[in-house]
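pasting the structure only:
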């Protein structure tokens, strides 16, 4: 039996803002963008990983009540959600390119553990680590 993770989600404060960030600044592609009433299922994928999608979801109905949605928004904005990891061939070059596009970095590239890594946030506050592929 084959198993694997197909979609992992991050909570965002605004799906259009998140979509622009992930597509225009990180180079992801839109995979699915459908609506069912007020609910929007929006996923993107990295061009080098076609079998994996990242869901850009709003906390709230139908999954959460309003109080839970507000708490999740606050946690994301404070950077309290787990960090996501983006693997790149050249961390310093990706840092310069993304910084020029307006990405908010929380850590400049640093040499450690035999590689280079940097930290950034999406517009909703979700934390990312960008790690250079070991080579």
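Done, it's in. Predicted model, so just to flag it, every value in this text is computed and none were measured.

going by C-alpha atoms from here, please, whenever you check contacts or count neighbours.
Fine.

tally of neighbours for residue 95?
22 (other C-alpha atoms under 10 Å).

quick check: it is in a helix.
Yes - looking at residue 95 with DSSP: H, G, I helix; E, B strand; the rest coil, it is inside a helix.

give me the distance between it and residue 120.
Separation of residue 95 from residue 120 (C-alpha to C-alpha, to the nearest Å): 9 Å.

which residues does residue 40 contact?
Shown in contact with residue 40 (C-alpha atoms under 8 Å, 6 or more residues apart in numbering): 33-34, 57.

run the last query once more with 6 Å
Going by C-alpha atoms under 6 Å, 6 or more residues apart in numbering, residue 40 touches residue 34.

ok, residue 85 next?
Residues counted as contacts of residue 85 (C-alpha under 6 Å, 6+ apart) are 128-130.

leaving out sequence neighbours, find the closest residue to it.
Spatial nearest neighbour of residue 85, excluding adjacent residues (C-alpha to C-alpha, 6 or more residues apart in numbering): residue 129 at 4.7 Å.

my guess is that neighbour contacts residue 119. True?
Yes - in this structure residue 129 lies within contact range of residue 119 using C-alpha atoms under 6 Å: 4.6 Å.

this is the comparison structure:
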């Protein structure tokens, strides 16, 4: 069986801030930017790699209630709704770049007891992003 990960979804609550962060801070390319009414779905990904992150409006699903929308917004703000683990050859260099760009740092680069070195931060929507040293 030949299966690969094509895309992952992360919510965003500010499309301009999301594009700026993923494009200008992380260096990802914007592959699609699709609007519908006041909502935008933005697909980004590392240059030269086929995997993508779809930045999606969290309340786009019409079956979500107003209470659920509020709960999602609260969880996003705390970084507990969605997350992603990225990898980088130069973890310390990427971390310095994130700090210089004003990223919301949660954890500085650390050697974890389970064998990896990583750091953690939040994107502009509050999503928890971890970066592992490759």
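Yep, it's here. Because the structure is a prediction, the values reported are computed rather than measured.

any idea what the TM-score comes out to?
Superposed pair, TM-score by TM-score structural alignment, normalised by the length of structure 2: 0.86. Supporting alignment: 132 aligned residues with a C-alpha RMSD of 1.9 Å.

all strands for structure 1, in order.
7-11, 29-36, 39-45, 53-57, 84-88, 104-112, 115-121, 127-132 (DSSP state E).

to residue 71 of structure 1, which of those lies closest?
Across the strands of structure 1, residue 71 of structure 1 has its closest neighbour in strand 7-11 (11.3 Å, C-alpha to C-alpha).

chain center to that closest one, what's the gap?
8 Å (C-alpha atoms, centre = their mean, to the nearest Å).

quick one: that strand to structure 2 mean distance?
Taken over the aligned residues, the distance from strand 7-11 of structure 1 to structure 2 averages 0.9 Å (mean C-alpha distance after the TM-score superposition for structure 1).

list the contacts of that strand.
For strand 7-11 of structure 1, the surrounding residues in contact (C-alpha under 6 Å, 6+ apart) are 52-58.

got the angle for the longest helix along structure 1 vs strand 127-132?
In structure 1, taking DSSP state H as the definition, the longest helix is helix 66-77. Helix 66-77 of structure 1 and strand 127-132 meet at an angle of 40 degrees, taking axes from the mean of the first three to the mean of the last three C-alpha atoms, to 10 degrees as the criterion.

packing partners for helix 66-77 of structure 1?
The criterion is 3 or more C-alpha pairs under 6 Å, 6 or more residues apart in numbering; DSSP states H and E, and there are no helices or strands that helix 66-77 of structure 1 contacts.

surely residue 42 of structure 2 and residue 35 touch.
No - at 8.5 Å, residue 42 of structure 2 does not count as touching residue 35 under the criterion of C-alpha under 6 Å.

which of these two has more residues huddled nearby?
Neighbour count, other C-alpha under 10 Å: between residue 42 of structure 2 and residue 35, residue 42 has more, with 24 against 10.

what's the separation between the more buried one and residue 75 of structure 2?
21 Å.

one more: residue 25 of structure 2?
When residue 25 of structure 2 is compared with residue 75 of structure 2 (using C-alpha to C-alpha), they lie 23 Å apart.

then residue 130 of structure 2?
Taking C-alpha to C-alpha as the measure, residue 130 of structure 2 falls 17 Å from residue 75 of structure 2.

between these two, who's got more neighbours?
residue 130 (18 against 15).

so that one is in contact with residue 123, correct?
No - at 10.4 Å, residue 130 of structure 2 and residue 123 do not qualify as touching, with contact defined as C-alpha under 6 Å.

among the contacts of strand 7-11 of structure 1, which one sits closest to residue 16 of structure 1?
Lowest distance from residue 16 of structure 1 to those (C-alpha to C-alpha) belongs to residue 56, with 9.4 Å.
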